[in-house]
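> Show me the folded form of this:
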Amino acid sequence: MATIEVLMNQHHQDNQHKRKDLEATYPLPTNFDQVYAFHQSMKEYAQTSLHDLKCLAHQLKVQKIYVKDESQRFGINAFKGLGVSFALNEIIKKNPQAHYTFVSCTDGNHGKALAWRANSLGHKAIIFMPKGSETRRVKAIEAFHAKVIVTDMNYDDTVRYASEYAKKHSYYFVQDTALPHYTEIPNNIVLGYSTMVCEALEQMSEKPTHVFLQAGVGSMAGGVLWYLYHHYDDQLPFIGVIESSQVACIYESIQQDKMISIGGEPYTLMAGLNCGEANFMTFPLLKEKSNCFIKCQDEITLKGMSRSQHPIQKDPVINSGESGAVGLGFIEEILTNPAYHSLKISLKIDEDSVILLFSTEGNLY
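The predicted structure follows:
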């Protein structure tokens, strides 16, 4: 099996919809300025670094490679706090005097972000995790005084179980993927991720030609793409969506032109991407506006982690974890392995390319 597989998107459509029709076509919120202002109002807020990998870009014969470093976000080592903090704010402001118990399912970072934010605001969190969850990820959540329950189910079944548990106990379910009749909170989480790309574009001196986005359920990819779609008035960069080969539900759904669920108990080092069912609220956007979908074996993210820790010459060291480093590993492999020369051409990467990547999590060590 190839370590990288790329599916060019036959469904890709440019400028199909007039701006006034966007909300009807993709029913996602657009109050980006409100989200950014909220994050900037948080005492924990600071822009995360955007690393300019000049030496690697020179070696790979492209103009620029930028990596947004989310290991610095809110002191919790991942970007997930952006979505959770905005979603909880929207919940709590409806009844600021209430004492809340929040429930969720996670592979690690979302649950840690929810535990962190709930604890900092004086509320409780109960976090369910799928079978096979690593002890280090459990302990990282428990450090924020959350109750953690590891189930004997896969991620997607655990999401449904957590939803029913919250409903049964009259708790607040805070999940980063939509379910039937459950879209407002996950949509606010998706919207919260827009701050990450808003910052990145402020920090760049040029427009990216290529943006590569990791996807588990596709909420982060959808949130970033949604912002880019508005910011560039449909003149989007080339968008690639990267998944783990073991659990590439979006890739398979695009290929078969129907929503596909990856069942069983798949394993990947990229725990944050180990999700078998796409978020149906962001999937249509990804389907129409992404240029390609990418499957990577675990060795590609290991390559990215190694490069982030051992940079070329004067490039900075980046603390990039398993789900954070796959974009960097992908770019270097595509641009150095002769076996992927035709893919490089299909991806339209050349000496003028300005590539934006997101290191969505740091290494837990």
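
> use CA for all of it now, contacts and neighbours both
Fine.

> need the next SSE after the lengthiest helix in the chain, C-terminal direction.
Selection of the longest helix in the chain by residue count, based on DSSP state H, yields helix 155-169. Sequence-wise, the next helix or strand downstream of helix 155-169 (DSSP states H and E) is strand 172-173.

> helix or strand for the most centrally placed residue in the chain, which one?
Within the chain, the residue whose C-alpha comes closest to the C-alpha centroid is M220; the distance, by Cα atoms, centre = their mean, is 3.4 Å. Taking DSSP H and E as the criterion, M220 maps to helix 219-231.

> Ok, V6 next?
Assigned by DSSP H and E, V6 belongs to strand 4-8.

> Name the nearest residue to Y227, sequence neighbours excluded.
The spatial neighbour of Y227 that comes closest, neighbours along the chain excluded (Cα to Cα, 6 or more residues apart in numbering), is S194 at 5.9 Å.

> how about this one, so we can line them up?
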Amino acid sequence: MPYTIFDDARLTHFAAQPTPGDAATRVITPADFDRAMTEITCWEGYAPTPLVSLPQLADDLSLNEVLYKNESPRFGLGSFKALGGAYAALRVLQRQISAALGRDVTMEDIRTGALATEAAKITLVSATDGNHGRSLAWGCQRFGAPCRIYIHAEVSEARAEAMRALGAEVIRIAGDYDASVALARDEAAAHGWFVVSDTSWPGYTDPPRDVMAGYGVMTRECCDAMDRPPTHVFLQGGVGGLAASVAAGLVQYWGADAPSVVVVEPELAACLIESARQGRATTVQIESETIMAGLSCGEPSGMAWDILSELARDYLTIPDTLIGPTIRRLARPIGIDPAIEAGESGVAGLAGLIAAARQAPLRAALGLKPTSRVLLIGSEGVTDPDIFAALMRERADG
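Here you go, the predicted model:
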């Protein structure tokens, strides 16, 4: 495979100075992760997703090992988001039904349909680029709650239809992702609905914490499958929930031996690197939409930033031009590497790794060596077949 496009790609790097603190165990506690693990692993259809080694790619990049957590089989929804939105929905229903009945109810009571009448009275809403909304719709369908999903102008119709197929009412707006978040909040407040968001804001923390706790199932599976910690983990950005959850979970599992955290974002939606530069959660204006639809977020989650500000050492931005070649490298592997079909947002970390490992200044800055073992979260499979097919048809320039 020619790597010219990665060699020539212009990446922005910012080396952060993480502030010491306890966010890795305070924002999402070990009990939060354990509760989610206990619940989600008993859901019908649960199975750990594969942690795949890519030995030929590791050799090409002069690394010891490249490990790719393939989330495409997750509950048949094609994305790690299945762990977050549905679990957070269940927790919202648990809290609201407990309050309505004046007694504590369990997640099992709701999951098994014992409180179906009560669940049907509670409408859950969220904004999404696709995968979070699909998870929420799937969870609402399982737990018997009405669901409304707000999407922005650039969300593909295929992703909208996947949510409708799960029973959600889908509302498309003319603005961007952040505008869809604002509308979901406003209409929920006006109608007495409940927002299940993967991003936090002042006064709104429980559902985003539950979303990140749900993601912890994925991190625990990774750790249990490894006999020693990786040296680096490259994590997609977005609002920061995935990166923060994985970073916190790795620290809780491996302690002082936890890997160096590298956050990778689209250059067109780089709110986390800007937050790192400013030393506080910072919103950026999105001028053009990135092909990495799930990462097209201009405002970071405050809770996620609390964790990343203490754990992330490096931030990278990547151009959209790297996504097609990365997807094709996975789907048409070299040597004994397995073939993996991945979505455009799911390969951002891998695209950043390939480019950084091949560019000597970045390789040195990130401490990538022949002994390095790198963990990647392949956070989505083919959630939009048309986009995947178009990327696979592009000329083989990378």
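
> What mean distance separates the strand holding V6 of structure 1 from the matching residues in structure 2?
Once the two structures are superposed, the average separation between strand 4-8 of structure 1 and the matching residues of structure 2 is 1.1 Å (mean Cα distance after the TM-score superposition for structure 1).

> sec struct for the residue of structure 1 most remote from its centre, please.
The outermost residue of structure 1, judged against the average C-alpha position, is Q97 (32.1 Å), by Cα atoms, centre = their mean. Assigned with DSSP: H, G, I helix; E, B strand; the rest coil, Q97 of structure 1 falls in the coil class.

> Can you show me the helices along the stretch 151-300 of structure 1?
Per DSSP state H, counting those that start in this stretch, the stretch 151-300 of structure 1 has helices spanning 155-169, 184-192, 194-203, 219-231, 249-256, 283-289, 298-309. These are given in chain order.

> Which of those sits closest to H51 of structure 1?
Nearest to H51 of structure 1 among the helices of the stretch 151-300 of structure 1 is helix 194-203; the distance by Cα to Cα comes to 9.6 Å.

> So which elements touch the closest one?
Helices and strands touching helix 194-203 of structure 1, as assessed by 3 or more Cα pairs under 8 Å, 6 or more residues apart in numbering; DSSP states H and E, comprise helix 32-41, helix 219-231.

> again, only using 6 Å
helix 219-231 (3 or more Cα pairs under 6 Å, 6 or more residues apart in numbering; DSSP states H and E).

> Onto which residues of structure 2 does the helix it packs on map?
Aligned using TM-score structural alignment, helix 219-231 of structure 1 spans residues 241-253 in structure 2.

> which residues are contacting the matching stretch?
Counting contacts by Cα atoms under 6 Å, 6 or more residues apart in numbering, the residues outside stretch 241-253 of structure 2 that touch it are 24, 212, 219, 235, 258, 304, 307-308.

> Throw those residues into TSV and include distance to G335 of structure 2, thanks.
Putting the contacts of stretch 241-253 of structure 2 into TSV (distance: Cα to Cα, whole Å) gives the following:
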residue	distance to G335 of structure 2
A24	39
M212	36
T219	28
L235	25
A258	30
A304	38
I307	38
L308	36
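
> Where neighbours are concerned, which of those residues has the most?
Neighbour counts for the contacts of stretch 241-253 of structure 2 were taken using other Cα atoms under 10 Å; the highest belongs to M212, which has 34 neighbours.

> Need the counterpart of I354 of structure 2 in structure 1.
With TM-score structural alignment as the criterion, I354 of structure 2 lines up with E332 in structure 1.

> Let me know the secondary structure of its match.
Taken by three-state DSSP, the conformation at E332 of structure 1 corresponds to helix.

> show me the contacts for it.
No contacts exist for E332 of structure 1 under Cα under 6 Å, 6+ apart.

> Kindly provide the distance from it to P311 of structure 1.
Distance, E332 of structure 1 to P311 of structure 1, using Cα to Cα, to the nearest Å: 12 Å.

> Next: Q47 of structure 1.
Here the distance between Q47 of structure 1 and P311 of structure 1 works out to 22 Å (Cα to Cα).

> now R160 of structure 1
To P311 of structure 1, R160 of structure 1 is 41 Å away according to Cα to Cα.

> Which one's more surrounded, those two?
The neighbour comparison of R160 of structure 1 against P311 (other Cα under 10 Å) goes to P311, with 16 against 13.

> any idea which element that one lies in?
Counting by DSSP H and E, P311 of structure 1 is part of no helix or strand.

> Structure 2: which residue goes with that one?
Under TM-score structural alignment, P311 of structure 1 pairs with P333 in structure 2.

> whereabouts in structure 2 does stretch 254-261 of structure 1 align?
Taking TM-score structural alignment, stretch 254-261 of structure 1 hits residues 276-283 over in structure 2.

> Sort out which residues of the matching stretch are buried, please.
Applying a neighbour-count criterion of 16 or more other Cα atoms under 10 Å, one finds 276-277, 281-283 buried in stretch 276-283 of structure 2.

> quick one: which of the residues you listed is nearest to P230 of structure 2?
Proximity of the buried residues of stretch 276-283 of structure 2 to P230 of structure 2, judged by Cα to Cα, is greatest for A276, which lies at 23.5 Å.

> could you pull out the strands for the stretch 51-200 of structure 2?
With DSSP state E, counting those that start in this stretch as the definition, the stretch 51-200 of structure 2 shows strands at residue ranges 51-53, 65-70, 124-128, 147-151, 169-172, 194-195.

> Now tabulate those strands in CSV and tack on distance to S372 of structure 2.
Putting those into CSV (distance: least, Cα to Cα, whole Å) gives the following:
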stretch, distance to S372 of structure 2
strand 51-53, 13
strand 65-70, 7
strand 124-128, 35
strand 147-151, 40
strand 169-172, 44
strand 194-195, 41
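
> so which of these gets nearest L376 of structure 2?
For the strands of the stretch 51-200 of structure 2, proximity to L376 of structure 2 was assessed by Cα to Cα; strand 65-70 is nearest, at 4.8 Å.

> Show me what that closest one packs onto, helices and strands only.
The helices and strands touching strand 65-70 of structure 2, judged by 3+ Cα pairs under 6 Å, 6+ apart, are strand 51-53, strand 373-378.

> which of these sits most buried?
strand 373-378 (a mean of 25; mean count of other Cα atoms under 10 Å).
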